[in-house]
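Asker: pasted the sequence and its predicted model underneath.
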Amino acid sequence: MVALARPLATLLDALSAARGAVLPWAPVMLSFGIGAYFLAREEPGQGAYALAGAGFLLALLLRLFGGERWHLPAVGAALALAGFLIAGARADLVAGPVLADRYYGPVVGRIVGIDRSFSDQPRLTLDQVSLDIVAPSRTPAKVRVALHGEDAFVPEPGQRVRLIAHLSPPDGPVEPGGFDFQRIAWFERLGAVGYTRDPVTVTAPSDGGPGLWAFRVRMWLSRAMQAGMEGQAGAFAAALMTGDRSGVTRATNDALRNSNLSHLISISGLHMGLLSGFVFAFCRYGLALVPPLALRLNTKKIAAVLALFAATFYLFLAGPNVATRRAYVMAAVMLVAVLLDRRAISLRSVAIAALIVLLLEPESLVEPGFQMSFGATVALIAAFQHWARVSARLPALLRPVAALCLSSLAAGTATLPIAAVHFNRIAEYGFVANLAAVPLMGMAVMPAGVVAALLAPFGLAAPALWVMEQGCRAILLVAAFVSGLDGAVIPVVTPVAWVLPVMSLGALTFVLTRPPWLRVCGAAAVAASLAGWNLAERPLLLIAGEGALVGLRTPEGRALSKAKGAGFVAASWLEDDGDLVDQETAFARGAFTGTRGQVRADLGPVALWHLTGKTSARRAEAVCTPGAIVVLDGYWQGGSPACRLFDAQFLDQSGAVAVQDSGQGIVTVVSARDLAGRRLWNDRGTRARRLGN
């Protein structure tokens, strides 16, 4: 025991001596608790929260009354336990009804969101929802409906509309362990999603509610910009200035994503930084041109206040979505640091911003936007720590170019593995695309947008808008050119679940610590995660949650049972496989043969049948022979099936299914519910117990 106590005491003393450099670790410790909440297989009960609360209080007592060497461990434990408690509290606070079953009928609601669906159709988000035959207490707070009809309806913020829609509860993961839309929808209070093919009827004009004024201003500005700029340049400009992406087509989004420029269209730290930075510099240097003011006033702090006002207005204009709020917090923390005579850009300020975001929205931790934003920021700060010393040795003309290259390389290196994990692709020429596009954003598009906003009340915005349009058009040309190059996109297989957390913790250890042995440990963790990337084995067979699609792994790649239908599921499976082909190509691989609605594939000696359509249940009995696998999008109507049956009733309970081959036959069946567990957002019983229904 003595032999163990001495190293522990030495470690605690070392932590105590380094307490001035541990603030950047505070959000990391908070993240441990938040991550533990989201990783839980069952929704934590009152006992778990009581235990965590007691542990939190004990940690605080240890911090207040324990020896100095115990201060940092106590604070770390308190932060981790607080993260667990905050995540659970947040999940309860946003709780709302989720549609219990499929619904077809009238939907009445108020428009509070306008965007585009995966199929490139206009999409409305409605609140104040009313559904026929659904009790108000069980009606979702929000629903989202894609408009698939040919109606010329132009939605306006705040309008009350009536439409006939197909609605269903938010879907779970498209495969076990995959992206969980149900969790995202829960925290957005989105209780149903669907589509309509019928015209939309306006039952009342905008109600003028105070909560929608920013939305109305946003849409008015967006449409004005799109009316004054031709094509996708106007839609792109509107998206980055107002947050309205409803005019950006899927083709444009794909080009931006494949060239690693998609971050330019999502209002994030780059936009908020460019805007507030331009306003700060404009105000400070403008005041410097007036000597009486420059000699009597602290122009730096005045510029910081004005930049903070500009960032706040941008937040309300662009909408309080997660990415925009996160970017605002980061910018606000840095500007407040200027007001307090502290370093604006430092690891401490980034840590404070991360703490604020995680305390307000702990679910951000598991979203790619949070991970990429803070990962890029930390990498940039670390890369530029010694920039002043290095740049002094470079010719003056090369310094801006070198700084741009270094920033693109640092941010790109930090975000590349995160993007690869979440989006299954690497933009091979993303570095080049960013070198060309980011300066256009910083020197033309954003400054022109700010100048246009200042001149618009006087009717003089046209020249600035023209500059902005040309800059946006040039960025889109860069995106189209780079995305069209051979090998522009490198597909990446989805790694095992532990890869990204281990890589992130290793990278943070390398950046945030000073002892060489800790940095070596961090680098080793990153190397181990990269080596473990290829340990993932994709399932032999995938079955969609509603039985609408089946995917079989073949030597040529995954073959799909249908050429059309369930497009989002098909695209997700192929991307997770690291396969760039489309659904029709995957179907044409020929593993499935037969007629429409009844196809067959062979898994060695086992026959696999996929039956769809209104008569699928009647046809299923003929093919449900011993040893066969039958996937049915309807409900089995016979007695005990002789085959291995996956019908609608089974899949309603299990969610998507993966079947794996151990080499000795098909032995492992894993359902999405098995891996996701029973949580508030995916289990009706858990929800009812927690909410008292």
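Answerer: Ah, there it is. Predicted model only: the values in this text are computed from it and were never measured.
Asker: from here on, contacts and neighbour counts on C-alpha atoms
Answerer: OK.
Asker: correct me, but residue 670 touches residue 651?
Answerer: No - contact criterion C-alpha atoms under 8 Å: residue 670 and residue 651 do not qualify, at 11.7 Å.
Asker: and here's the other structure:
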Amino acid sequence: MGFDLLAEALFAQRHRFGLWVPVWLGLGVSAYFSLRFEPDAWILSSVTGLVLMAFPLSRIGPDVMRVLVWVPALIALGFLVTAGRARLVAAPKLGWHYYGSIEGTIVHLDRSGSDKPRVTLADPVLERTAPQRTPDRVRVSLHSELAGTALKPGARIMLTASLSPPAGPVEPDGFDFQRMAWFNRLGAVGYARAPPVLAVPANNRAFALRVFALRMQMSRHIQHHIPGRTGAFAAAIITGDRSQIDPVLLADLRRSNLAHLLAISGLHMGLLTGFVFALIRLGIAAVPYLSVRVQAKKIGAVVALLAGAGYLLVSGANIATQRAFVMVAVMLVAVLLERPAITLRAVAIAATLILLFRPESLSGPGFQMSFAATTALVAMFEALNKSRGWQALRQSRFWLLSPFASLVIASAVAGAATAPFSAFHFNQMAQYGLLANLASVPVMSLIVMPAAVIAGVLTLIGLESGAFWVMGQGIDWILGVAHFVASQEGAITRIKSGPVWTLGLVTSGALIVVIWQGALCWVGVPVAILGLVFWASADRPDLLLTHNGRMAGLQTEQGRAVSRAKGNGFAAMNWLENDGDGAGQAEAAARFELDGDDWRVAFKGTTVAYLWGKKRSVAEVQSACDAADLLVAPQWTEKITGPCQAITAAELRKGGAVAISVEPEGLKITTARQVSGARLWNMR
């Protein structure tokens, strides 16, 4: 009886199975990344066999069982695709700290977190370094006054820089920059204090370099017509060039929940292709001879698809833009095939394609937030279109209210859908985000993007100035709204980080509600709530140490206190953000009441002693160990014997950043390496 009920419930979902495909693939991707070791040949062979077995097994047995066969097969496929992708992008990684000359070809320009010009160089040449040990790409922040003068796409430059291997997480279970760098084939990062020197002028024969050069040329053209911060914003939303974005502006956009307007994603792609589609259809309809002889809708779909492909190309084709283009392409192809265009099935197809070709994007905020917003919006409007009340409003004399109501609903739903992911990745929630979006998205939709399309067309005949002026006025309004909202008291709420699996629970609950048909869909609500409860109740570590032990972060009643006011700024910023603490490093350092390189502190009945420096006597180190429960000696290389637990140079070199929590059974010491394991991207 129980099996029959289960089979009946599953059979009722057979038409929704396609919507679960990216979910099962995503579980396989997550399984690969959650391993603490790199799967070897026999594991990959077994997983491949599981995938292949699905084909014959899906042809036998009851219909429900046939469908269920594909669930483990798709999970295995996600695992296998990710493992293959990780090996496909394998490239040399710098294994030591390097200082010397570098020569390389400029393939990307942006700005660092400290607002310095930053350049990515391909095919670098490092002195005294064999080609087989040289990374494919290196990224260098330029700290000189004239840093940007010689930066031309495709040019080979020479500079003297300090490089290091990509760093691991700043705390266990934190953001893994090493993994991101591995999939971007980035083998070293560093900085240069002297300006670069042009070695070989740009010779953009490669297609990718030609596109890069075109993007930067378009960016300069836009900023020529729209100067200042407004022009930098315009260039960013058209070409993806953020190299001139003011950090203060970026902070305003984030605090007002308008940063998504800067990222080229579904909104931009949808507005551009939608405007082109409508323009072509209206243009054909305006000519009676054509309107009765050609299918305006299909011609509009083809032209819009080409416009979207061009936008993808010139905007840099990041993950969010790829996702948006795939989504739009699926919809426009549906128009050509005379099928419903905006459906959850189209969202599932887009997600499946992205996961098959770029599985590493699953863990990024761009993928998560864009698909969360799109899925929620499509599901909501599918439900509204079936609602009698909504249909009655659209057919009543108050039908003009429906566009405004749609905007309010869309902003609220998209904001609610992306809120958990924004809180998890950025540790903050914008309190007035709905207000800011209601005031800005219509301007983006009705003024900025249409003006951008018109400016692009008029550029061909040199009459683009007027369209750029209109675009600039719309952007000025958006930036004004962002600044006004961001400056309000209580504009953001700080959120502490939680375990990754809590976000997984929240996501799983939401997917059950959206995809499952029938009353059982509401099971997803308590699942999501349970994830939020576990997230909110999760404890942060009592003590954190950087990978080299140079800085410590101690949890106090005032918040986390860091042991240094300068240096290790990236680690300090991430620790405080993960605590949900808005303090800066200097403020957090003021909470640390102990002075000097050596200190001793007691908390929760535990004493921690810290010794810095190599010139220590054995007796001194032994005495510190005898008087403490935990001794941290980052530069001590000899073995310590005594009653204390010890963290020395050997432990830090092997394990990386350290998190320490005081628990009833004693000290719990966790290293970054224990959490991440030995993987392709962190092997030495």
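Answerer: Cool, got the structure. The model shown is predicted, which means the values in this text are computed figures rather than measured ones.
Asker: more neighbours, residue 670 and residue 651 of structure 1?
Answerer: When residue 670 of structure 1 is set against residue 651 and neighbours are counted by other C-alpha atoms under 10 Å, the residue ahead is residue 651, at 23 against 19.
Asker: hmm, back to that, overlap in contacts, residue 670 and residue 651 of structure 1.
Answerer: residue 657 (C-alpha atoms under 8 Å, 6 or more residues apart in numbering).
Asker: quick one: buried residues of stretch 494-513 of structure 2?
Answerer: 494-499, 502-513 (16 or more other C-alpha atoms under 10 Å).
Asker: ignore what I typed, I meant stretch 439-458 of structure 2.
Answerer: So for stretch 439-458 of structure 2, counting by 16+ other C-alpha under 10 Å, buried means 440-441, 443-445, 447-456, 458.
Asker: mean distance between the longest helix along structure 1 and structure 2 after superposition?
Answerer: Taking DSSP state H as the criterion, structure 1 has its longest helix at helix 399-423. Mean deviation of helix 399-423 of structure 1 relative to structure 2 after superposition (mean C-alpha distance after the TM-score superposition for structure 1): 0.7 Å.
Asker: in structure 2, what residues pair with the following helix or strand past that helix?
Answerer: Once helix 399-423 of structure 1 ends, the next helix or strand along the chain (criterion: DSSP states H and E) is strand 425-427. The aligned range for strand 425-427 of structure 1 in structure 2 is 428-430, by TM-score structural alignment.
Asker: list of residues touching the matching stretch?
Answerer: The contact list for stretch 428-430 of structure 2 (C-alpha under 8 Å, 6+ apart) reads 254-257, 419, 422-423, 491-495, 580.
Asker: buried among those? Make that a ChimeraX selection.
Answerer: This is the ChimeraX syntax for the buried subset of the contacts of stretch 428-430 of structure 2, where burial follows 16+ other C-alpha under 10 Å:
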select :254,255,256,257,419,422,423,491,492,494,495,580
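Asker: distance of residue 589 of structure 1 relative to residue 569 of structure 1?
Answerer: Going from residue 589 of structure 1 to residue 569 of structure 1 by C-alpha to C-alpha, to the nearest Å gives 18 Å.
Asker: higher neighbour count, these two?
Answerer: residue 569 (21 against 16).
Asker: equivalent range in structure 2 for stretch 539-557 of structure 1?
Answerer: The alignment places stretch 539-557 of structure 1 over residues 541-559 of structure 2 (TM-score structural alignment).
Asker: and the longest strand seen in structure 1, what's buried?
Answerer: In structure 1, with assignment by DSSP state E, the single longest strand is strand 103-116. Using 16+ other C-alpha under 10 Å as the test for burial, strand 103-116 of structure 1 gives 103, 107-116.
Asker: what of stretch 660-672 of structure 2?
Answerer: 660-662, 669-672.
Asker: over to residue 202 of structure 1. Which of the three states is it?
Answerer: Per DSSP: H, G, I helix; E, B strand; the rest coil, the secondary structure class of residue 202 of structure 1 is strand.
Asker: which residue in structure 2 aligns with it?
Answerer: Checking TM-score structural alignment: residue 202 of structure 1 goes with residue 198.
Asker: ok, the residue nearest to its match when sequence neighbours are not counted - contacts?
Answerer: Spatial nearest neighbour of residue 198 of structure 2, chain neighbours left out: residue 157 (4.5 Å); criterion: C-alpha to C-alpha, 6 or more residues apart in numbering. Listed by C-alpha under 8 Å, 6+ apart, the contact partners of residue 157 of structure 2 are 103-106, 150, 196-200.
Asker: aligned partner of residue 486 of structure 1 in structure 2?
Answerer: Alignment note (TM-score structural alignment): residue 486 of structure 1 maps to residue 489 of structure 2.
Asker: please read the previous query as pertaining to residue 325 of structure 1.
Answerer: Checking with TM-score structural alignment, residue 325 of structure 1 has residue 322 as its match.
Asker: okay, residue 401 of structure 1 and residue 270 of structure 1: tell me how far apart.
Answerer: 18 Å.
Asker: neighbour count: the two, which is higher?
Answerer: The neighbour comparison of residue 401 of structure 1 against residue 270 (other C-alpha under 10 Å) goes to residue 270, with 19 against 12.
Asker: contacting residues for the more buried one?
Answerer: Contacts for residue 270 of structure 1 (C-alpha under 8 Å, 6+ apart) come out as 264, 327.
Asker: translate it into the numbering of structure 2.
Answerer: Aligned counterpart of residue 270 of structure 1 in structure 2: residue 267 (TM-score structural alignment).
Asker: now its match: how far from residue 322 of structure 2?
Answerer: Residue 267 of structure 2 sits 13 Å away from residue 322 of structure 2, going by C-alpha to C-alpha.
Asker: now the common contact residues for the two.
Answerer: What both residue 267 of structure 2 and residue 322 touch, as defined by C-alpha under 8 Å, 6+ apart, is an empty set.
Asker: quick check: residue 471 of structure 1 touching residue 442?
Answerer: No - the pair residue 471 of structure 1 and residue 442 does not pass the contact test of C-alpha under 8 Å, sitting 10.0 Å apart.
Asker: before we move on, back to that, which of the buried residues of stretch 660-672 of structure 2 fall in helices?
Answerer: When the buried residues of stretch 660-672 of structure 2 are checked against helices using DSSP H, the ones located there are residue 672.
Asker: next one: stretch 566-580 of structure 1 to chain centre, how far?
Answerer: The chain centre lies 18 Å from the centre of stretch 566-580 of structure 1; the measure is C-alpha atoms, centre = their mean, to the nearest Å.
Asker: my error: substitute stretch 97-104 of structure 1 in the last question.
Answerer: Taking mean C-alpha positions (C-alpha atoms, centre = their mean), stretch 97-104 of structure 1 and its chain are 25 Å apart.
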